[in-house]
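1. need a 3D model of the sequence below.
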Amino acid sequence: MTQLWRKPLQAGLVLLDGERPAAATLWGWRCFQVALLLLPASALLAGLLLFVALILGSRQPTAWRDDRVNWLLAGIGLWMLLGCFTASSGWLAWVGLGNWLPFFWAFWAYQPYLATPEARRRVALWLVAGTVPVLGTGFGQMVLGWSGPYELLGGAIVWWIRGGGNPPGRLSGLFDYANITAAWLALSWPLVLAAFLQHCRRWRSGPLAFGLWGISFALVVTQVAEMLATDSRNGWGALVLAVPIVLGPGRWIWLLPLLLLALVPVALATLPGVPAVIQAPLREIVPQSIWGRLNDFNSHGERPLALTRLSQWGTALGLVGERPWLGWGAAAFSVIYPLR
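-> Model prediction:
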């Protein structure tokens, strides 16, 4: 049995050890890659590996003070600490620092693993590979009727697959809510698109290159379809915005006019205040699933303004205006908003 596992394990370690930046420790580089592969499938296992990589990355030769951005983040962290003393949310403000300060540390400690273009490309491909279970479970959920949750390793891995989606009719895959799935797909979408465009340049180089192009093309098509199926407005926005960013400014001269031409009818069919003589025919062209979702229209009609995102954003901006410097503190919005 030991011999059976030894060769695959050795091959896996050889794969992980490739293109290691000089500043990265061997085990830190290994843990960082595996963590990114497992991140959507198991936050627990990925988190443990990322913590190991964080500790090992903190032993890098580059001093923390040598990066100006670290000084900026340190200043922001001190300002957040000051805000906790006047926060209306009390002790929750101090707990809320845990959502921010560790990431400031990670910004520096993970730099050894991203020090070279080759390392960044490899990291991006691991994130793309980690997206495959999300896409696969989304397809199984919406097409094959899979329904979980499914647990592995005593609950270390939990896939919250609900038949028909969660909320119903919205693809959520292995996550427990469609908007979370859309957030992950929005993160990986630029990387999937970039990988596809790279393989487009050399798909005629041989059978292997053509096979990689076919895989990347399938990922692009599946990713676009599932981002649309999440019915998430943020996901839809990321789907569009990533295209000019990935293609680069050299193609904007023709790409941006095309995007504008495609988005103007959607905007006119969605935005309130557009004359009915213009909006009505456009709503016949633009699917209701798009313009209705964008302006909070559902099967029961338009939602009350107070329940829409626009209203929530307006309230949030008003709260920022009242205390622009030190804020209200973490977790204060859920307490203050219902009172407004």
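2. from here on, contacts and neighbour counts on C-alpha atoms
-> OK.
3. what's the longest helix in the chain?
-> Longest helix of the chain, by residue count under DSSP state H: helix 117-142.
4. which residues does the helix or strand following that helix contact?
-> Of the helices and strands lying after helix 117-142 in sequence (DSSP states H and E), the nearest is strand 150-152. Residues outside strand 150-152 that contact it (Cα atoms under 8 Å, 6 or more residues apart in numbering) are I157, V158, W159, W160, I161.
5. likewise for stretch 184-192?
-> 40, 124-125, 127-128, 131, 216, 219-220, 223, 227, 235, 238-239, 242-243, 246.
6. which among those residues end up buried?
-> Buried members of the contacts of stretch 184-192, counted by 16 or more other Cα atoms under 10 Å: 40, 124-125, 127-128, 131, 216, 219-220, 223, 227, 235, 238-239, 242-243.
7. to compare against the first, here's another:
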Amino acid sequence: MNRFSLEMKALQPHPDPNFQRHWNVVQIGLFLLPFSAFLGGTSILMVAIAIWVRKFSSLSREPVNRGFAILGLVMIAAAWFADDRANAFLGLFNFLPFFFTFAALADLIRSPKQLTQIAWIWVITSIPVTVIGILQLLNFGGMPSLLWGLISWKVFAGGNPVGRMASVFEYATILANYYAIVFILSLGLWLQERRKLLIGIVLLNAIGLILTNSRNVWAIAVLACLAFALYQGWKTIVAAVGAITGIILGAAFAPDSIALPLRKIVPRFFWARLNDQMYSDRPVNQLRSTQWKFAWNMTEQRPLTGWGLRSFARLYTEQMQLWIGHPHNLFLMLSSESGLPAAVMLYGLVGWIMAQGIWIWKALSPTNRPIYFTFWIAFLACTLFSFLDIALFDARINLMGWVLLAAIWKMEESGEWGVRLRGS
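-> Coordinates of the predicted model:
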């Protein structure tokens, strides 16, 4: 425990001393990020700008960075053809700065030890986030403002929506995406280091993600547990998780002859949420299937350029008489608002990085593979989350996702990288 306290007091050294100051600022920014998009995000963006200034020539020659640059141009062109250009160009800020930041961070974060440090930073911040969320459900709320308004939280008493924990992220869905990341990181750290403190944090995060009442993050958490159990070769745990999942799904979706007995042992909180009986009177225009069909119809009408970023909400409101901010699927949002070429390019580039990650994992030493696997699974969780919901409109969650992607790209054994950088 003393060793842990010492580690968390000091900023981690960077493999290349020339980038120590940049890495220090990034570590501080990552710690502040869950609590302040301005403080955390601005710190990391400033480092990204500094790295681009120093390494523009090499960064601009890399194929993946060129791919994101081309994607950015495609999205700008699509915005130019939008009916509402102002809103479409405003929507670009949810993408272009993050492409830019990804390229810089991927060059800065290459050591497995850096991945461990990032994981510890975010896992530690999950403790106050969860405590605030639990207090919120106990009807403590408010809008505290710290540091002259640079940190401003909207903590709605009772949750937002009511009954669903949102904590400092204002809305339960955004908090759920946060837990998709920190729960996996805490679980991966515990499997790697086996510290008692981490058991408590894993359980705390598990309680938090359950209280978000998000079916999406529940499923992701179960899949993540199965992935780690398979990775560790724990067949008994795989069987146990599979059996528990089967019982819960049976209580939700099986015929009454099977479901009714299972519902005596499975809390209604779970099965009624999964099969939507908790909200059985939901209008058709609120269903995700309706939103997906609407978004695909938009795509079919303008497959190349889409209707412009931020256009779905306006068009859906006009036709369905209900405001929905996005179609709850990132691919469909992009295809309908920026066109199919942009959607395919984004998923193609990310898919390529994820695929290359398998080969990077194989090239790492057995000691460094677990933390890399953890980050790979954490980003995969973000990708899966985006198929049923979209949280990138919150800059904190958006940036966390890009940090994960940057961390699994260009990964090398720390010793070899340090020598190569100092000799370059």
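8. overall similarity of the pair, as a TM-score.
-> Here the TM-score for the pair of chains, by TM-score structural alignment, normalised by the length of structure 1, is 0.81; 313 aligned residues with a Cα RMSD of 2.8 Å.
9. among the contacts of strand 150-152 of structure 1, which ones are in strands?
-> I157, V158, W159 (DSSP state E).
10. which of those sits closest to W291 of structure 1?
-> Nearest to W291 of structure 1 among those is W159, at 31.4 Å by Cα to Cα.
11. now do the same contact list for the aligned partner of that closest one in structure 2.
-> Aligning on TM-score structural alignment places W159 of structure 1 opposite W153 in structure 2. With contact taken as Cα under 8 Å, 6+ apart, W153 of structure 2 is in contact with F35, G142, M143, P144, S145, V168, F169, E170.
12. and those residues, which is closest to L315 of structure 2?
-> Nearest to L315 of structure 2 among these, with distances taken as Cα to Cα, is E170, at 25.4 Å.
13. the closest one maps to what in structure 1?
-> So, by TM-score structural alignment, E170 of structure 2 is matched to D176.
14. what does W292 of structure 2 give?
-> Checking TM-score structural alignment: W292 of structure 2 goes with W313.
15. now Q20 of structure 2
-> Using TM-score structural alignment as the criterion, Q20 of structure 2 maps onto L26 of structure 1.
16. just give the number of residues close to that match.
-> 15 (other Cα atoms under 10 Å).
17. pretty sure it sits against D17.
-> Yes: contact criterion Cα atoms under 8 Å: L26 of structure 1 and D17 qualify, at 7.1 Å.
18. show me what R120 of structure 1 lines up with in structure 2.
-> In structure 2, R120 of structure 1 lands on L115 (TM-score structural alignment).
19. tell me which element L175 of structure 2 falls in.
-> With DSSP H and E as criterion, L175 of structure 2 is part of helix 172-193.
20. G164 of structure 1 too?
-> Residue-wise, G164 of structure 1 maps onto no helix or strand under DSSP H and E.
21. distance of it relative to P281 of structure 1?
-> 32 Å (Cα to Cα, to the nearest Å).
22. so between the two, which is more surrounded?
-> G164 (21 against 11).
23. assign a three-state SS to R396 of structure 2, would you?
-> helix (DSSP: H, G, I helix; E, B strand; the rest coil).
24. going along the chain, name the strands of structure 1.
-> Secondary structure of structure 1 (DSSP E): strands located at 150-152, 157-159, 297-298, 301-302.
25. now do the helices in the stretch 1-150 of structure 1.
-> Taking DSSP state H, counting those that start in this stretch to define them, one finds helices in the stretch 1-150 of structure 1 at 2-17, 26-38, 43-57, 68-85, 91-96, 101-109, 117-142.
26. which of the ones you listed sits most buried?
-> Stretch with highest mean neighbour count among the helices of the stretch 1-150 of structure 1: helix 26-38 (a mean of 22; mean count of other Cα atoms under 10 Å).
27. now do that one: everything it contacts.
-> 13, 16-17, 20, 45-47, 49-50, 52-54, 56-57, 113, 123, 126-127, 129-130.
28. again, but for stretch 277-295 of structure 1
-> Residues contacting stretch 277-295 of structure 1 (Cα under 8 Å, 6+ apart): D231, R233, P265, V266, A267, L268, A269, T270, L271, F297, N298, E302.
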